[in-house]
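Asks: the following comprises the amino acid sequence and a computationally predicted model.
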Amino acid sequence: MKSLRLLLRSRLEWVEDRLMASAEKNGYGYVSPSMARLYSYLGNEPIPMSELARRLKISRQAVHQLVAEGINSDFLTLINSPHDKRIKLVMFSTNGKEMANTALAELRKIEIELESSIGSENVQELRRILELDWPT
């Protein structure tokens, strides 16, 4: 029997492979998987680079490199923290928000593809299970 970890990882890879293929189709083919992973942790609120490093489980230096790449691609911008001017917060630029909206639309298409494959009831059940409270 395959481990739950292996099953979850392989299914996440299935989603990410489709997302990267759609990025290529939509003109974002130069976005690396590492960059896409960083972007997936950005929301509507600016976030400190140290928090991104913690969430991504990579060094702050690696986050600085990814953020610099995102700035060079005009998807990210930095702002000063309103509470501590030494802290830089990362957020999507206008172009980054457009790219993120495109990715969200593609993710919805991927979910529809999954529904057509395993059924909408199974997707709803999968979502219900994954939304349960898990131990911290």
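Replies: Arrived safely.

Asks: alpha carbons only for contacts and neighbour counts from here, please
Replies: Will do.

Asks: next secondary structure after the top helix by length along the chain?
Replies: Longest helix in the chain by number of residues (criterion: DSSP state H): helix 94-118. Later in the chain than helix 94-118, the nearest helix or strand by DSSP states H and E is helix 120-131.

Asks: what comes into contact with that following helix?
Replies: 114, 115 (C-alpha atoms under 8 Å, 6 or more residues apart in numbering).

Asks: let me know the angle separating it from helix 94-118.
Replies: Relative orientation of helix 120-131 versus helix 94-118 (axes from the mean of the first three to the mean of the last three C-alpha atoms, to 10 degrees): 120 degrees.

Asks: okay, now residue 19: neighbour count?
Replies: 20 (other C-alpha atoms under 10 Å).

Asks: gap between it and residue 11?
Replies: 13 Å (C-alpha to C-alpha, to the nearest Å).

Asks: swap in residue 77?
Replies: Distance from residue 77 to residue 11, by C-alpha to C-alpha: 32 Å.

Asks: neighbour count for those two, which is higher?
Replies: Comparing residue 77 with residue 11 by other C-alpha under 10 Å, the one with more neighbours is residue 77, at 19 against 11.

Asks: SS state for the more buried one?
Replies: Taking DSSP: H, G, I helix; E, B strand; the rest coil as the rule, one finds residue 77 in the strand state.

Asks: can I assume it is in contact with residue 93?
Replies: Yes. In this structure residue 77 lies within contact range of residue 93 using C-alpha atoms under 8 Å: 5.5 Å.

Asks: now do the buried residues in stretch 62-73.
Replies: Within stretch 62-73, the residues that count as buried by 16 or more other C-alpha atoms under 10 Å are 63, 66, 67, 70, 71.

Asks: want to compare, so here's the second one:
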Amino acid sequence: MARKPGLLMAQLLNRFIWFDAALQKSLDIRGHGGVRRLESMCMVYVHAGIRRPSELARLLGVTRQSVNTALRELEAKGLVYLEPDPEDARCKLVHFAPEGAVMREEALDIVMALEAALEENLGRKAVDDLARLVSADWGEAPVIGKKGVGKAKERKKKSA
């Protein structure tokens, strides 16, 4: 199928939703339902080693207040806990709660099964290529001015 210019962003988002919807439905039938998409996304980043709520908010593109609400809900569900950051007493760090270990293990099993299903449907090489592409350093997100990529950055440098 030929690529339609201007749709890549929507296609990437649709594939993320494919993963998340499958994860949520699978957790639900296993008795671990009730985790909203933002909560799920926070859990994915905590699994990847992101511990500061402010960094979670930045990566997810949402407000700190939204992340703090999601983390309080995850804490109430026994999935995470927050503790003071030893490097900055004003901050907290997110950790997985021991009570949520079974759910996390099942979620990881589901995600691995989804990746295996992708390999079955698309082929291992395609999935390896996809992983390589989305893991690659795409650089800083450019600001697109009226004159094209990077022009806003050049104007900024000239005016400084």
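Replies: Nice, I can see it. Note that the coordinates shown come from a computational prediction; the quantities given were computed from them, not determined experimentally.

Asks: care to give me the TM-score?
Replies: After superposition, the two chains reach a TM-score of 0.88 (TM-score structural alignment, normalised by the length of the first structure), with 136 aligned residues with a C-alpha RMSD of 1.8 Å.

Asks: re earlier: can I get the buried residues of stretch 62-73 of the first structure in CSV with distance to residue 104 of the first structure and secondary structure?
Replies: As requested, the buried residues of stretch 62-73 of the first structure are exported to CSV (distance: C-alpha to C-alpha, whole Å; DSSP: H, G, I helix; E, B strand; the rest coil):
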residue, distance to residue 104 of the first structure, secondary structure
63, 23, helix
66, 21, helix
67, 20, helix
70, 18, helix
71, 21, helix
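
Asks: let me know the closest of the residues you listed to residue 102 of the first structure.
Replies: Checking the buried residues of stretch 62-73 of the first structure against residue 102 of the first structure with C-alpha to C-alpha, the nearest one is residue 70 at 16.4 Å.

Asks: counterpart of the closest one over in the second structure?
Replies: With TM-score structural alignment as the criterion, residue 70 of the first structure lines up with residue 74 in the second structure.

Asks: so who does that match touch?
Replies: Residues in contact with residue 74 of the second structure (C-alpha under 8 Å, 6+ apart) are 35, 39, 80.

Asks: what's the closest of the residues you listed to residue 155 of the second structure?
Replies: Nearest to residue 155 of the second structure among the contacts of residue 74 of the second structure, with distances taken as C-alpha to C-alpha, is residue 39, at 39.1 Å.

Asks: residues near the closest one, how many?
Replies: The burial count for residue 39 of the second structure: 18, using other C-alpha under 10 Å.

Asks: likewise the one 4 residues further on?
Replies: Per other C-alpha under 10 Å, the neighbour tally for residue 43 of the second structure reads 24.

Asks: quick one: map it onto the first structure.
Replies: Under the alignment (TM-score structural alignment), residue 43 of the second structure maps onto residue 39.

Asks: and for the nearest residue to that match once chain neighbours are set aside, the neighbour number?
Replies: Once flanking residues are discounted, residue 39 of the first structure sits nearest to residue 100: 7.7 Å by C-alpha to C-alpha, 6 or more residues apart in numbering. Residue 100 of the first structure has 19 neighbours, counted by other C-alpha under 10 Å.

Asks: how about residue 100 of the first structure, what's its match in the second structure?
Replies: Counting by TM-score structural alignment, the partner of residue 100 of the first structure is residue 104.

Asks: same question, residue 134 of the first structure
Replies: Match for residue 134 of the first structure (TM-score structural alignment): residue 138.

Asks: what about that match, which SS state?
Replies: Assignment for residue 138 of the second structure (three-state DSSP): coil.

Asks: pull the number of nearby residues for it.
Replies: 9.

Asks: what's the spacing between it and residue 132 of the second structure?
Replies: Applying C-alpha to C-alpha to residue 138 of the second structure and residue 132 of the second structure gives a distance of 11 Å.

Asks: do residue 29 of the second structure as well
Replies: Separation of residue 29 of the second structure from residue 132 of the second structure (C-alpha to C-alpha) stands at 32 Å.

Asks: pull the contacting residues for residue 86 of the first structure.
Replies: So residue 86 of the first structure contacts residue 80 (C-alpha under 8 Å, 6+ apart).
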